[in-house]
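Engineer: sequence and predicted structure are below.
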Amino acid sequence: MTMTKRELAIQKEFSERMDEGELLNCMRCGFCLPSCPTYIETGFDETHSPRGRIALMKAVHDGLIAPDEEVERSLDVCLGCRACEPVCPAGVQYGHLLEEARDIFADHNQYKPLTKAVRKTVFEGLFPHQNRMEHSVSLLNLYQRSGLQKTVRKLGFMELLPKNLSTMEKVLPAVPSRREMKKRERTFSSQKETTTKVAFFTGCLMDTMFHETNNATITLLQKAGCDIVIPEEQNCCGALHGHSGEKAHAKKLAKQNIDAFEELQADYIITNAGGCGAFLVDYDHLLKDDPQYAQRAKLFTSKMKDITQILFELDFHMNSELHVAPQVITYQDSCHLRNVMRTEVAPRTLLKSIGGAAYKEMDQADSCCGSAGIYNIVESDMSMQILDHKMEHVKATHATTIVTTNPGCLLQMKVGIEREGLSDSVRAVHIVDLLLEACK
């Protein structure tokens, strides 16, 4: 076997950086196979299963195969949903292996000039700077409110885009102006006797494109008996970086967030986005080799909770009168909320407590919807294939409201509703928005 210079460099880093013990933990038992969306959607192709990908990583680590395009492609097609982890009898941390392998490949990729420029803009120029995020999203606000959106649609410009992107444009929420994003206070008092002090991780997209959902989150926490503080110096969680081979930038963001939160002495750190929460709760692994931050990261992650979990623990559903107009609701799990943060009972309990709503569990609600960060953009064919099957399960529930706990999942389900022509009869909402609706 002859390797290129690039392949030799990648193989060397695999042997040095990949956790051999974790690779060996995989017993090849196959329990992960029924839980893997890409394994199923590719017609049971072993190279697109967790077991198969780990075997490829181990073979590269041992120098038995070259880290060629086929290996890299197998890793790229993975959704990173981590559904394999809860069902693994050996407890293999597949997500950690995947991120390390992707990071190694990214370190040695010679990106085309346009791709390199886009990655630099997104990973370095945009997401780590909340002011720039606010400015960018405010341009979307201008597009929506100025009449330009209607003109663009009327002239058919959207038809020039790939179908999934044009559909995504249709389902984008009405975003606030930059002034509206800036006017929120940093501290909030409980609306009843205070039981808990929490720090709110507002996120980058959540605090811009989904700003109103963040406002709803604050209100619910107040109603549940929480005093809330929002650290001004917090930043992007780094999930997009960590999943895309930009681990060094993810570590930098993690350190900034730990610095921002640790002096607040809050009882808990709350997030309302499953994808963010899963990466935040993994900071202890991300920084495990950093002598200055390893212990601080452990304390940070020990305080992480999803909004549904803290509401559940504070008996919000038992102490509040929740009621909505008659409707059938179903729940689509956020993969990372369920598989990494292990939060599945809390959101369902909250939903079942809403009067006027009939809760219907969806078949395979724990299976990925195909959003997976930017997966629905870079791997659109596979993403839409997964989404179409997901919508079959949605329709079987006869639900009129699909509830999610992650912004990417929310947009993906909205796209699914559009693709199925159900926009007049079915809606998708974040659980926080539905709970606040039920409080009124």
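Structural biologist: That came through, no problem.

Engineer: switch to C-alpha atoms for all contacts and neighbour counts from now on
Structural biologist: Will do.

Engineer: what comes up buried for stretch 121-129?
Structural biologist: Taking 16 or more other CA atoms under 10 Å as the basis for neighbour counts, the residues of stretch 121-129 that come out buried are 123, 126-128.

Engineer: quick check, residue 262 in a strand?
Structural biologist: No. Applying DSSP: H, G, I helix; E, B strand; the rest coil, one finds residue 262 to be helix, outside a strand.

Engineer: if I look at the nearest residue to it once chain neighbours are set aside, how far off is residue 123?
Structural biologist: Using CA to CA, 6 or more residues apart in numbering and skipping residues adjacent in sequence, the residue nearest residue 262 is residue 300, 7.0 Å away. Taking CA to CA, to the nearest Å as the criterion, residue 300 is separated from residue 123 by 23 Å.

Engineer: now residue 162
Structural biologist: Note on residue 162: its distance to residue 123, by CA to CA, is 24 Å.

Engineer: residue 96 now?
Structural biologist: 20 Å.

Engineer: please identify the helix or strand for residue 227.
Structural biologist: Residue 227 is part of strand 226-229 when elements are defined by DSSP states H and E.

Engineer: chain center to the helix or strand following that strand, what's the gap?
Structural biologist: Secondary structure here is assigned by DSSP H and E; on that basis, the next helix or strand after strand 226-229 toward the C-terminus is helix 239-243. When distances are taken as CA atoms, centre = their mean, to the nearest Å, helix 239-243 is centred 10 Å away from the chain's centroid.

Engineer: helices of the stretch 51-200 of the chain, start to end?
Structural biologist: Listed from the start of the chain, the stretch 51-200 of the chain has helices (DSSP state H, counting those that start in this stretch) covering 69-77, 84-87, 94-107, 113-120, 130-145, 148-154, 163-171, 178-182.

Engineer: output these as JSON lines; include the columns mean neighbour count and distance to residue 246.
Structural biologist: Rendered in JSON lines, the data for the helices of the stretch 51-200 of the chain read as follows (neighbours: other CA atoms under 10 Å; distance: least, CA to CA, whole Å):
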{"stretch": "helix 69-77", "mean neighbour count": "16", "distance to residue 246": "14"}
{"stretch": "helix 84-87", "mean neighbour count": "20", "distance to residue 246": "23"}
{"stretch": "helix 94-107", "mean neighbour count": "20", "distance to residue 246": "6"}
{"stretch": "helix 113-120", "mean neighbour count": "12", "distance to residue 246": "9"}
{"stretch": "helix 130-145", "mean neighbour count": "17", "distance to residue 246": "18"}
{"stretch": "helix 148-154", "mean neighbour count": "13", "distance to residue 246": "34"}
{"stretch": "helix 163-171", "mean neighbour count": "16", "distance to residue 246": "25"}
{"stretch": "helix 178-182", "mean neighbour count": "14", "distance to residue 246": "28"}
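
Engineer: here comes the other one, which I'd like you to weigh against the first:
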Amino acid sequence: MNDVQELQEKINYDKTFDCVQCGYCLPACPTYETMERETHSPRGRINLVKLVAEGKASVEDLQEPIEKCLGCMACTTVCPTNVQYGQILEGAKEVIEDHQVKSTWQRKTEDFLFGSFFPSGKWMGRLGNFTWFYQKSGLQYLVNSLSLTQAAPFHLGQFEQVLPAQPAPKQRARRAKRYIRHRPAAGKVAFFTGCVMDSVFFETNENTIELLLRSGLEVVLPDHQTCCGALHAHSGKVEDSRELAKRNIQAFEEENVDYIVNNAGGCGARLIEYHHLFEEGSSWHERAKRFISKIKDISEVLAGVEGLEFTRPIHRTVTYQPSCHMTNVQGVQSPPLELVKKIPGVTLKELDRPDFCCGSAGIYNIIHYDESLEVLDVKMKDVCGVHPDSIITTNPGCLLQMKLGIEREGANHEMDALHLVDLLLEAEPRVKRA
């Protein structure tokens, strides 16, 4: 295979011909709306990919438009020819990564973050424990009083303000690997804890386990599970993502479960696409297909529990901000709304444009902070129009982004943002048994 053929295969050149340049994707694309440039629309990016594959444009020409894509996949929901935009985007990112010249420091930093930090449960636990110490020791107060967060890179100081309170290290250490409350159990599920989710939103993960137990299920947490690989794929590190997929497939194969449950829209979207990482017909491809057949978002599982009811009224007006990846990739749309509507006392006001991205998109809001805020401002205008007490979402990145949006609007005393799981547990669920 020559260099041109290798480039065309890696960048998914053959899939670009499915795009007929009709423009149906334009109104659905957040970056086209906020940046108002054809190169920052799905069809524009696909055309650039095609030109690069044909040697009519350089990889450098492709880099900025591709990196500014949120990857929300809203375009795929309106495409009349079923263009596999996600695979084209991933291929383009991999080619860009291959062509980038990076300093030794940058390479070593990325190797640590993607090779050691995110895939390691120990490192994620240390991050959570350090955050707890930072919050409880008075260090956070000191740092903020001296305005030191303003010097943080990538605007991380802005996100420091909206991090949830962390549990004590002892609470993390007490977590078990297997839980069962009702015998016989109604079923057995494995819980995918995620990396950022388990580090920053540990208590939401604990609440997820509690909801599953109250539903009568046995819950296991496989020892050797790791990061889903979404952050790696978003950064063009497809081979690293593939290795993480193998580790997760193997870890969950060791447990005979009915479902593999996740509570993060981005993680779930990556998990159900594992088969695309392997050659069709290969043993890993077949194992990946068996793996993804069991993937379920927590809302899907709970919505299917017969006799589930909520016993504590919550008198609150809420709106639901869907995770793009959960909606557009996993195809999970109605279960979260069905569950919210079951809670007594809750008034649900739906957004005018619920499918418009919030601007989080993995680590997009860190790397492309200003562009993400333009998208967030559109979202917050919609949110403020329904005057909710709470914004409900189903993904850690979305949750932090919505908290940031509330902060930017100066609406901290008027509304908050929380994960669907936390709202459901607050409503005291139980299964009414015959």
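Structural biologist: Here it is on my side, so go on. The model shown is predicted, which means the values in this text are computed figures rather than measured ones.

Engineer: returning to what we had before: what's the matching range in structure 2 for the strand holding residue 227 of structure 1?
Structural biologist: The alignment of strand 226-229 of structure 1 onto structure 2 (TM-score structural alignment) spans residues 217-220.

Engineer: give me the spatial nearest neighbour of residue 123 of structure 1, chain neighbours excluded.
Structural biologist: Nearest non-adjacent residue to residue 123 of structure 1 (CA to CA, 6+ apart): residue 241, at 6.5 Å.

Engineer: so the one you found makes contact with residue 253?
Structural biologist: No. Because the distance of 9.4 Å does not satisfy CA atoms under 8 Å, residue 241 of structure 1 is recorded as not touching residue 253.

Engineer: who has more neighbours out of the two?
Structural biologist: Neighbour tally, residue 241 of structure 1 and residue 253, criterion other CA atoms under 10 Å: the higher count belongs to residue 241, 24 against 21.

Engineer: please say which position in structure 2 residue 122 of structure 1 maps to.
Structural biologist: Taking TM-score structural alignment for the superposition, residue 122 of structure 1 sits opposite residue 113 in structure 2.

Engineer: residue 208 of structure 1 matches what in structure 2?
Structural biologist: Using TM-score structural alignment to pair residues, one finds that residue 208 of structure 1 aligns to residue 199 in structure 2.

Engineer: my guess is that match contacts residue 132, does it?
Structural biologist: No. Residue 199 of structure 2 lies out of contact with residue 132 (CA under 8 Å); the separation is 10.6 Å.

Engineer: neighbours of the aligned partner of residue 255 of structure 1 in structure 2, how many?
Structural biologist: The criterion is TM-score structural alignment: under it, residue 255 of structure 1 has residue 246 as its aligned partner in structure 2. When neighbours are defined as other CA under 10 Å, residue 246 of structure 2 has 18 of them.

Engineer: what's the distance between residue 246 of structure 2 and residue 221 of structure 2?
Structural biologist: Residue 246 of structure 2 is 17 Å from residue 221 of structure 2, by CA to CA.

Engineer: in space, what's closest to residue 305 of structure 1 - neighbours in sequence excluded?
Structural biologist: Excluding the flanking residues, the one nearest residue 305 of structure 1 by CA to CA, 6+ apart is residue 270, at 5.2 Å.

Engineer: how about residue 123 of structure 2?
Structural biologist: residue 117 (5.6 Å).

Engineer: how far away is the one you found from residue 367 of structure 2?
Structural biologist: Separation of residue 117 of structure 2 from residue 367 of structure 2 (CA to CA): 18 Å.

Engineer: over to residue 182 of structure 2?
Structural biologist: When distances are taken as CA to CA, residue 182 of structure 2 and residue 367 of structure 2 turn out to be 46 Å apart.

Engineer: identify each buried residue in the top helix by length along structure 2, please.
Structural biologist: If each helix of structure 2 is counted by residues according to DSSP state H, the longest one is helix 369-386. By 16+ other CA under 10 Å, the buried positions in helix 369-386 of structure 2 come out as 369, 371-380, 382-383, 386.

Engineer: next one: stretch 214-230 of structure 2
Structural biologist: Of the residues in stretch 214-230 of structure 2, those buried by neighbour count under the rule 16+ other CA under 10 Å are 214-222, 225-230.

Engineer: against residue 12 of structure 2, how distant is the alignment partner in structure 2 of residue 424 of structure 1?
Structural biologist: In structure 2, the residue equivalent to residue 424 of structure 1 is residue 413, according to TM-score structural alignment. Counting by CA to CA, the gap between residue 413 of structure 2 and residue 12 of structure 2 amounts to 48 Å.

Engineer: in terms of neighbours, single out the busier of these two.
Structural biologist: residue 12 (22 against 9).

Engineer: tell me the contacts of the more buried one?
Structural biologist: Contacts were defined as CA atoms under 8 Å, 6 or more residues apart in numbering; by that measure residue 12 of structure 2 touches 87-88, 91-92.

Engineer: against residue 121 of structure 2, how distant is the residue nearest the centre of structure 2?
Structural biologist: Centre of structure 2 computed as the mean C-alpha position; nearest residue by CA atoms, centre = their mean is residue 266, 2.3 Å away. Going from residue 266 of structure 2 to residue 121 of structure 2 by CA to CA gives 18 Å.
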